[in-house]
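Quick one, what's the 3D model for this:
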Amino acid sequence: MTIEDRRARDRATRRRLITSTARTVAEREGWDAVTTRRLSAEIEYSQPVIYKHFASLDEIADAVALEGFAELAAGLHEARTTVAPGDAPIAVARRYAAFATDAPAVYEAMFGRATRLRFGNGSAPAPSSAFAELRAVLEPRAGHDDVELLTETFWAGLHGLVVLQRGARLRPDLQEARIDLLVEKIVPAGLGGDRRR
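A predicted model of the protein is given here:
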């Protein structure tokens, strides 16, 4: 291994430590608790070292969001590909909701905080890969419908349910029933080209 390779590996290791520590603090205490002073104390790096790897706290949150999108995409892919095709939409929808519940600070970094990540134009690979998994489960059912629009609507429905549930705005015991209803209404088994408009 060359010196430059070792330096690159060390930089990547430090970046991962910073983002994982920010994520841990945010999950435990919320994003307001994530400061460079706090990260510095937690990982025993000076604040200048943290700024050497990330220009701002927003950049750290964006890095956490990108990790979250990659994890979400992997989870959705597993949910989609390990069940019968007819069961894939509900499996994917439930996995999406479980991800948001299990990692609320990461989900907030992905969707609730101001970000420089760009959505909807394919330029951000991690968000695009999560969207692609949702699209893949809907495409066989889209028929003549616009699969991108169908996927955006499905994603928006899931996101809305997750956010309202997390904010205690919905009855907690009905989350699974709401997800089932969303899937049934947006992607019923017969959805496709014969649907009358």
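
CA atoms for contacts and neighbours, from now on please.
Fine.

Tell me the first helix or strand C-terminal of the helix of greatest length in the chain.
With secondary structure taken from DSSP state H, the chain has its longest helix at helix 3-29. In the C-terminal direction, the helix or strand that comes right after helix 3-29 (DSSP states H and E) is helix 36-43.

same for the next helix or strand after that following helix, what does it pack against?
Past helix 36-43, heading to the C-terminal end, the next element that is a helix or strand (DSSP H and E) is helix 47-53. Using 3 or more CA pairs under 8 Å, 6 or more residues apart in numbering; DSSP states H and E, the elements in contact with helix 47-53 are helix 3-29, helix 36-43.

for this structure, which residue is closest to the average position?
Closest residue to the average C-alpha location of the chain: Phe69 at 3.8 Å, with CA atoms, centre = their mean.

Sequence B follows; please return its structure for comparison with A:
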Amino acid sequence: MSVQERKERERAERERLIVATARELAEQQGWDAVTTRRLAERIEYSQPVLYGHFRGKREIIGAVALQGAAELAVAVRAATAAANGPRARVHALGRAYLDFAERNPAVYDAIFQLDGGLAYAQEDTPEPLKDAFAALLESLGEVAGEGVAPALFTEVFWASLHGLATLTRTRRLLPEDAESRLELLVDRLPVT
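Predicted structure coming up:
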């Protein structure tokens, strides 16, 4: 291995460590607790080293968001692959989405609530975000209904899931009714 390859590998490892540490700290204490100073202390590097990878907290949030979007896509695809039939796939998709939001609140916030400097629904949208939407579209597009654009239907269904996830997490909706809400949403689809 050349010196250049070793340096690139070490740089990538430091970057992964920064993102993992930020994510862990945010999940434990919230995003307000994630500062470059605290991250530098936790990973035992100086703040200038941190700034050599990310210009600040906003870019770190963006990196966590991209990682989380990739994980969400994997979770949705795994859940829908195991389901039999369109309605079952949509239910599995909804359950996987809501479970992801519940298990990873700080990551979910990084993807959908916080400013990580990422472009959404644009040509320059990063691939992990596009792929997360594609994972939803793969199952929802087949149930959009006649005359309804699959992407538009996916956006509306996704917005419904996002609302359920956010309102449940903030205790504006009772968590014990989460499954009933998902069933109600899926039951409104014109498929069997």
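
on that earlier part again, ok, the residue nearest to the centre of the first structure - contacts?
Listed by CA atoms under 8 Å, 6 or more residues apart in numbering, the contact partners of Phe69 of the first structure are Met110, Ala126, Pro127, Ser129, Ala130.

Is it possible to get those out as JSON lines so that each row also shows distance to Val137 of the first structure?
Shown next, in JSON lines, are the contacts of Phe69 of the first structure (distance: CA to CA, whole Å):
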{"residue": "Met110", "distance to Val137 of the first structure": "21"}
{"residue": "Ala126", "distance to Val137 of the first structure": "18"}
{"residue": "Pro127", "distance to Val137 of the first structure": "16"}
{"residue": "Ser129", "distance to Val137 of the first structure": "13"}
{"residue": "Ala130", "distance to Val137 of the first structure": "11"}
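
Which of these fall within helices?
By the criterion of DSSP H, membership of the contacts of Phe69 of the first structure in helices covers Met110, Ala126, Pro127, Ser129, Ala130.

Pull out the buried residues from those.
Taking 16 or more other CA atoms under 10 Å as the criterion, what is buried in those is Met110, Ala126, Pro127, Ser129, Ala130.

Could you look up the SS state of Ser123 of the first structure?
Three-state secondary structure (criterion: DSSP: H, G, I helix; E, B strand; the rest coil) places Ser123 of the first structure in coil.

What number of residues are in the vicinity of it?
A count of neighbours around Ser123 of the first structure, defined by other CA atoms under 10 Å, yields 11.

Roughly how far does it sit from Thr19 of the first structure?
As for Ser123 of the first structure, its distance to Thr19 of the first structure is 22 Å (criterion: CA to CA, to the nearest Å).

Same question for Arg95 of the first structure.
With CA to CA as the criterion, Arg95 of the first structure and Thr19 of the first structure are 24 Å apart.

try Leu138 of the first structure
Taking CA to CA as the measure, Leu138 of the first structure and Thr19 of the first structure are separated by 33 Å.

and what of Gly143 of the first structure?
Distance, Gly143 of the first structure to Thr19 of the first structure, by CA to CA: 42 Å.

which one of the two has more residues nearby?
Shown here are Gly143 of the first structure and Thr19; by other CA under 10 Å, Thr19 has more neighbours (21 against 15).

what lines up against the more buried one once you look at the second structure?
Thr19 of the first structure maps onto Val19 in the second structure when the alignment is built from TM-score structural alignment.

my guess is that match meets Gly62, correct?
No - counting by CA atoms under 8 Å, no contact exists between Val19 of the second structure and Gly62, whose distance comes to 9.6 Å.

quick one: contacts for Ala144 of the second structure?
Taking CA under 8 Å, 6+ apart, one finds Pro150, Phe153, Thr154 in contact with Ala144 of the second structure.

The longest helix of the first structure vs the second structure, average offset?
The superposed helix 3-29 of the first structure is, by mean CA distance after the TM-score superposition for the first structure, a mean 0.6 Å from where its aligned residues fall in the second structure.

Show me how far that helix is from its chain's centre.
Helix 3-29 of the first structure has its C-alpha centroid displaced from the chain centroid by 19 Å (CA atoms, centre = their mean, to the nearest Å).

Looking only at that helix, what residues are buried by neighbour count?
So, applying 16+ other CA under 10 Å, buried residues of helix 3-29 of the first structure: Arg14, Arg15, Ile18, Thr19, Ser20, Thr21, Ala22, Arg23, Thr24, Val25, Ala26, Glu27.

do the same with stretch 130-142 of the first structure
With the criterion 16+ other CA under 10 Å, stretch 130-142 of the first structure contains buried residues Ala130, Phe131, Ala132, Glu133, Leu134, Arg135, Ala136, Val137, Leu138, Glu139, Arg141, Ala142.
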